[in-house]
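> just need the structure, nothing else, for what follows:
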Amino acid sequence: MSPITVVEGRRLSLTRLEKVLYPETGTTKGEMLHYVTTTAGAILPHLHDRPVSFLRFPDGPDGQRFFTKNVPPGTPSWVKTSEVPRKSADHGRQVVLQDVSSLVWAANLVVELHVPQWTVDAPGTADRLVLDLDPGEPATIVECCAAARWLHDRLAADGLHVYAKTSGSKGLHLIVPVEPTPSDDTTAYAKTLAVEAAAALPELVVHKMKKELRPGKVFLDFSQNSAAKTTAAPYTLRARRTPTVSTPVTWDEVTACTEPGQLSFLFGEIAGRLARHGDLLGPLLNLNRARPLPKAAR
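Coordinates of the predicted model:
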């Protein structure tokens, strides 16, 4: 019989808590749920009012993985859902994780959390811009950080604030709070930046997705600004070989990155980082940090 726990007054059945999800580290589902519960104060603000897509990996990263945007069967009635526009159909419904009990319910499904750059009350209108820096082997996070430093200065020249987090996989995400802007416009501006970066750093950056162009370079993916795309949420666990987390980092850490393993953080390290730094992406939630895109980009 599955143990029952009460979270915020709601009864949850938590399943298979002793199951090892990450064999390399012996990390169990129960430990993963503990991480999500104790980190909820940092996770939830970045999910607030955003429809969540799930990458599910119930048997760990070596098992079956499947991506879903639809509300899962059996979702409790108290979990908020919202109708959102879809390209493939007129509308669909997705989960919106607004509280700890809903977050723990979702975590019990064993998921990565992915969100768009817009909220449910303004679908297709972005309040942030994302650049995904993805290294092609043998390039690593070191090359991503070198490209990120150039992009930081370029974005600052346009009067924009920029924050960084690891993808939790191989690369780096740069996030820029912007005044509400149509997703097509943020995508166009992000593409302009990617093209400029590839021209300025031809030995380091590519902006085209062709695989033959990517070995040894950083692919600057601007497409996640599309209204239909999503990005791994801050602090989400990833379905990787070890329980890595998409972790906010300081610009000092980005600047000092000289070794491939430097900016890889496991879930057990996040509490200490939050204690030292607080939420480094907290400024994304401050409307005063949002800036308009340059007029030429709109």
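> every contact and neighbour count from this point should use C-alpha atoms.
Noted.
> grab the nearest non-local neighbour of Arg56.
Excluding the flanking residues, the one nearest Arg56 by Cα to Cα, 6 or more residues apart in numbering is Val111, at 4.4 Å.
> now the second one, please; I'll put the structures next to each other:
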Amino acid sequence: MSPITEVEGRRLSLSNLDKVLYPASGFTKGEVLHYYATAAEVLLPHLRDRPVSFLRFPDGPEGERFFAKNVPPGTPTWVRTAEVRRSDGVSRQILVQDLPTLMWAANLVTEFHTPQWRADAPGLADRLVLDLDPGPPAGVVEACEAALWLRERLVGDGFEVYVKTSGSKGLHILVPLRPAPSADVTAYAKGLAVAAERALPRLVVHRMTRSLRPGKVFVDFSQNAAAKTTATPYTLRARAEPTVSTPVTWEEVSACADRREAGLLVFLAPEVGPRIERYGDLLGPLLDPGRGGVLPPAG
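Just a heads-up that it's a prediction; the model follows:
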């Protein structure tokens, strides 16, 4: 029988706590739940009011994975949901508004993915995202080089610029915005990607075409589209080890590029708590509407 626990007055059944989900490090489901409970203070604000998509991997990263947007069967009645209109119709998605919902969702073994807009303003992005995805033999070191160029360009356009690891092999650049139509944000982000490729042709590519990507950093601007989602800050990833999409400082990005040490920007779940104690939430300014920048005029 699964143990029953109470979280802020909600009763939860937590299952298979001793199950090893990350064999490379022996990291168990219980440790997954402990990580999410530990990170909740900084994770929840980035989830709140955003319809969540789940990448589920109940048997670990080497087992079956499936991406879920709709409310799963058996969802407790107290979990809040939001109606989301998509090209294929209307659906309902989970809103992770509090610790009980976070722990219920984490018990399903999930990565958390969120759009760039909130449920009360669908299609109005309040942040811009650039996903820097290196194609082997390029790696996070090359992603850092591209990120530093993009940061300078964005600062020149009047934006505050933040960065996190993807938790996989690249980086995510994030910019707080005054709400703007997703299509406009995507168009501006595409212009940045094209400009980066022109300035750094041996390093950057802006098209997804697989044959163009080996040895270069793909600047994926498409995650700004209203229908797309990005790995939420502080989410665990379904990798060989329990890596986390971790906010980092620009000094850390520069050090990785200068020293060409990819390991400087790999963070496992047990390392994230001490970073939160040291830095707080490095992406906290994304949550402040007063920090949002304004897109420059088109053209």
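> once they're superposed, what TM-score comes out?
With the length set by TM-score structural alignment, normalised by the length of the first structure, the two chains reach a TM-score of 0.99; 296 aligned residues with a Cα RMSD of 0.6 Å.
> wait, what's in contact with the aligned residue in the second structure for the residue nearest to Arg56 of the first structure?
Aligned counterpart of Val111 of the first structure in the second structure: Thr110 (TM-score structural alignment). With contacts defined as Cα atoms under 8 Å, 6 or more residues apart in numbering, Thr110 of the second structure is in contact with Phe54, Leu55, Arg56, Phe57, Pro58, Leu236.
> what about the strands in the stretch 51-200 of the second structure?
51-56, 66-68, 81-86, 89-95, 110-114, 124-134, 162-165, 171-181 (DSSP state E, counting those that start in this stretch).
> just put the ones you listed in JSON lines and tack on distance to Thr230 of the second structure.
Below are the strands of the stretch 51-200 of the second structure laid out as JSON lines (distance: least, Cα to Cα, whole Å):
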{"stretch": "strand 51-56", "distance to Thr230 of the second structure": "9"}
{"stretch": "strand 66-68", "distance to Thr230 of the second structure": "13"}
{"stretch": "strand 81-86", "distance to Thr230 of the second structure": "17"}
{"stretch": "strand 89-95", "distance to Thr230 of the second structure": "15"}
{"stretch": "strand 110-114", "distance to Thr230 of the second structure": "5"}
{"stretch": "strand 124-134", "distance to Thr230 of the second structure": "8"}
{"stretch": "strand 162-165", "distance to Thr230 of the second structure": "12"}
{"stretch": "strand 171-181", "distance to Thr230 of the second structure": "9"}
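> nearest to Leu154 of the second structure, out of those?
strand 171-181 (8.6 Å; Cα to Cα).
> out of the strands of the stretch 51-200 of the second structure, which gets nearest to Ala227 of the second structure?
The nearest among those, by Cα to Cα, is strand 81-86 at 7.1 Å.
> Pro296 of the second structure versus the residue nearest the centre of the second structure, what's the distance?
Nearest to the mean C-alpha position of the second structure, by Cα atoms, centre = their mean, lies Ala231 at 2.4 Å. Using Cα to Cα, to the nearest Å, one obtains 26 Å as the distance from Ala231 of the second structure to Pro296 of the second structure.
> same thing with Glu8 of the second structure?
Distance from Glu8 of the second structure to Pro296 of the second structure, counting by Cα to Cα: 44 Å.
> likewise Thr114 of the second structure?
From Thr114 of the second structure to Pro296 of the second structure the distance is 25 Å (Cα to Cα).
> okay, these two: which has more neighbours?
Thr114 (22 against 9; other Cα atoms under 10 Å).
> residues in contact with that one?
Applying Cα under 8 Å, 6+ apart, we find Thr114 of the second structure in contact with Leu47, Arg50, Pro51, Val52, Ser53, Thr229, Thr230, Ala231, Thr232.
> Leu293 of the first structure against Val178, yeah?
Yes. The pair Leu293 of the first structure / Val178 is scored as a contact, 6.8 Å apart, by Cα atoms under 8 Å.
> can you list residues touching both of the two?
Leu160.
> corresponding residues in the first structure for stretch 269-287 of the second structure?
Alignment note (TM-score structural alignment): stretch 269-287 of the second structure is matched to residues 267-285 of the first structure.
> now the end-to-end length of that stretch.
The straight-line separation of the ends of stretch 267-285 of the first structure (Cα to Cα) is 23 Å.
> again with stretch 146-164 of the second structure
End-to-end distance of stretch 146-164 of the second structure (Cα to Cα): 14 Å.
> now do stretch 42-58 of the first structure
End-to-end distance of stretch 42-58 of the first structure: 24 Å, with Cα to Cα as the criterion.
> so which bits of it are buried?
Residues of stretch 42-58 of the first structure classed as buried under the neighbour-count rule (16 or more other Cα atoms under 10 Å) are 42-58.
> list the contacts for Ala194 of the first structure?
Neighbours of Ala194 of the first structure in contact, by Cα under 8 Å, 6+ apart: Val206, His207, Leu220, Asp221, Phe222.
> let me have the residues you listed in CSV, extended by neighbour count, distance to Ala194 of the first structure and secondary structure.
Below are the contacts of Ala194 of the first structure laid out as CSV (neighbours: other Cα atoms under 10 Å; distance: Cα to Cα, whole Å; DSSP: H, G, I helix; E, B strand; the rest coil):
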residue, neighbour count, distance to Ala194 of the first structure, secondary structure
Val206, 27, 8, strand
His207, 24, 5, coil
Leu220, 29, 6, strand
Asp221, 20, 8, strand
Phe222, 24, 7, coil
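> and Asp120 of the second structure, how far from Ala231 of the second structure?
Going from Asp120 of the second structure to Ala231 of the second structure by Cα to Cα gives 20 Å.
> same check, this time on Arg202 of the second structure
For Arg202 of the second structure, the distance to Ala231 of the second structure equals 27 Å [Cα to Cα].
> Leu102 of the second structure too?
In terms of Cα to Cα, Leu102 of the second structure sits 15 Å off from Ala231 of the second structure.
> same question for Ala37 of the second structure.
Applying Cα to Cα, the value for Ala37 of the second structure to Ala231 of the second structure is 18 Å.
> all set now, cheers.
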